[in-house]
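Trainee: show me the folded form of this:
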Amino acid sequence: MTTLFLAEDQIMLNTTLTTILNLEDDFDVIASTADGKEALEKIRKLQPEVVILDIEMPQLTGLEVAKEIRSAGLPIKIIILTTFARECYFQEAVEYNVDAYLLKDSPSDYLVASIHQILTGNRVFSPELVTSVLRAEKNPLTKREMSVLAGLQTGASTAKMAEELFLSEGTLRNYISSILSKTGTHSRIEAINIAKKNGWIA
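Mentor: Below you'll find the predicted structure:
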């Protein structure tokens, strides 16, 4: 019997998935939660064989929980469920060595089959997610430029951003100009929208 733990913040989906998985003769959902922080605490305590994590949850995201599981060296198989085909999420999932990365609207039998696949040592990624990421434009921005872009998202003033990033305002403006040039945009809002569209930022 394979022990499963489910973390999904949509209560109806949480209940539905728990019921479907428990119908399988070789699966046992030993607990579930709608909160990322609680999920991590229960996973550490219960040590399930497989965890199924929603990518966006209160307190901790599924990816943050996955990172903690891997950092702790726990021998747990990790499945990420998402509605978002974003490059930044996918890259993090690969970095944290998740075993499966699946779309929420995939058929339930695909989830069941994926669990069986990862238990035999395989990795499973929804084809739609992989295709979407491959079609997205490659991120041309440096890590520093991405930090500046994150600051632009907050709507902070140039002076405030410069202070937080330990840059002079002149240097910050140069970074912003480079971001606009590389993204082929004419405003900060356009640059942010392009980055979101291509999954470079959440």
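Trainee: contacts and neighbour counts: CA atoms only from here.
Mentor: OK.
Trainee: all strands for the protein, in order.
Mentor: 2-7, 27-33, 50-54, 77-82, 100-103, 124-125 (DSSP state E).
Trainee: now the second one, please; I'll put the structures next to each other:
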Amino acid sequence: MSSCFVCDESIEPFIDFGPMPIANGFLTEDQLAAEPRAPLRVGFCAACKMVQLTELVEPEQMFHENYAFFTSSSAWMCRHFASLAETQVGRWLSDREDPFIVEIGSNDGSMLLNFAERGMRHLGIEPSANVAAVARERGVATDIRFFGLDAAKEIVDAHGHADLVLATNVMCHIPDLNGVFGGIAHLLKPDGVLVFEDPYLGDIIQKTSYDQIYDEHA
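Mentor: Predicted structure coming up:
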């Protein structure tokens, strides 16, 4: 990829880690010889200042029925999500009648569980079937799919517009940001709220946290 996936201007590579295996792609012994690899290079767009990978792995190779990370395995994240949910309820939802909350990249439902337990209408969008199945077992409504404008239109048709859209550590996983934000704009009510959290490049550089650079973080 030689053009920015946000503004379509040219990008300049500045770090090259060489060919790398797919992150979290744990293999059996029989699969080792044929392990797929992809270039891991980071580029900078001088036009819009976006830092991004210069080559992208197909999403289906990373988010699937064997996805390795379950949010509930991190006690810290569960505490953070409980606090974040409480803040959003108090700030945006407490005075709304029958609010509807959508989370993009909802994993095993650890965030939305805080809204489900309050009896609030909610929907998680999660492309990895194994973690989505756990969310459903926990009583969290979940669609197994990728999010975009088409998904947003179907959600609105089925459930109405959303009061709150959440995306925690998700936007950095999505190369088609224009498509995702187009979907969010369609999904939200006119007075709806988007809340998202993602790693900050300044912190990554300052703390030399280069493990944040891998194929899932586009």
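Trainee: would you pull the TM-score for this pair?
Mentor: After superposition, the two chains reach a TM-score (TM-score structural alignment, normalised by the length of the first structure) of 0.30; 96 aligned residues with a Cα RMSD of 4.6 Å.
Trainee: which of the strands of the first structure sits closest to residue 67 of the first structure?
Mentor: Taking Cα to Cα, strand 77-82 is the member of those nearest to residue 67 of the first structure, at 10.2 Å.
Trainee: out of the strands of the first structure, flag the one nearest residue 149 of the first structure.
Mentor: Nearest of those (Cα to Cα): strand 77-82, 24.1 Å.
Trainee: return the angle between stretch directions for that closest one and strand 2-7.
Mentor: On the basis of axes from the mean of the first three to the mean of the last three Cα atoms, to 10 degrees, strand 77-82 of the first structure is oriented at 30 degrees to strand 2-7.
Trainee: quick revisit: closest one to residue 91 of the first structure among the strands of the first structure?
Mentor: Across those, closest to residue 91 of the first structure is strand 100-103 (Cα to Cα), at 10.9 Å.
Trainee: quick one, helices of the first structure?
Mentor: 11-22, 36-46, 62-71, 87-95, 108-119, 127-135, 143-154, 158-165, 169-183, 188-197 (DSSP state H).
Trainee: do you know which of these lies nearest residue 53 of the first structure?
Mentor: It's helix 62-71; of these, that one is closest to residue 53 of the first structure (Cα to Cα) at 5.1 Å.
Trainee: tilt between that closest one and strand 77-82?
Mentor: Going by the same axes, to 10 degrees, helix 62-71 of the first structure makes 170 degrees with strand 77-82.
Trainee: just the buried residues of helix 62-71 of the first structure, please?
Mentor: 62-67, 69-70 (16 or more other Cα atoms under 10 Å).
Trainee: would you turn these into CSV with distance to residue 145 of the first structure?
Mentor: Below are the buried residues of helix 62-71 of the first structure laid out as CSV (distance: Cα to Cα, whole Å):
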residue, distance to residue 145 of the first structure
62, 26
63, 23
64, 23
65, 27
66, 27
67, 24
69, 30
70, 28
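Trainee: just these now: which is nearest residue 81 of the first structure?
Mentor: Nearest to residue 81 of the first structure among the buried residues of helix 62-71 of the first structure, counting by Cα to Cα, is residue 62 at 8.3 Å.
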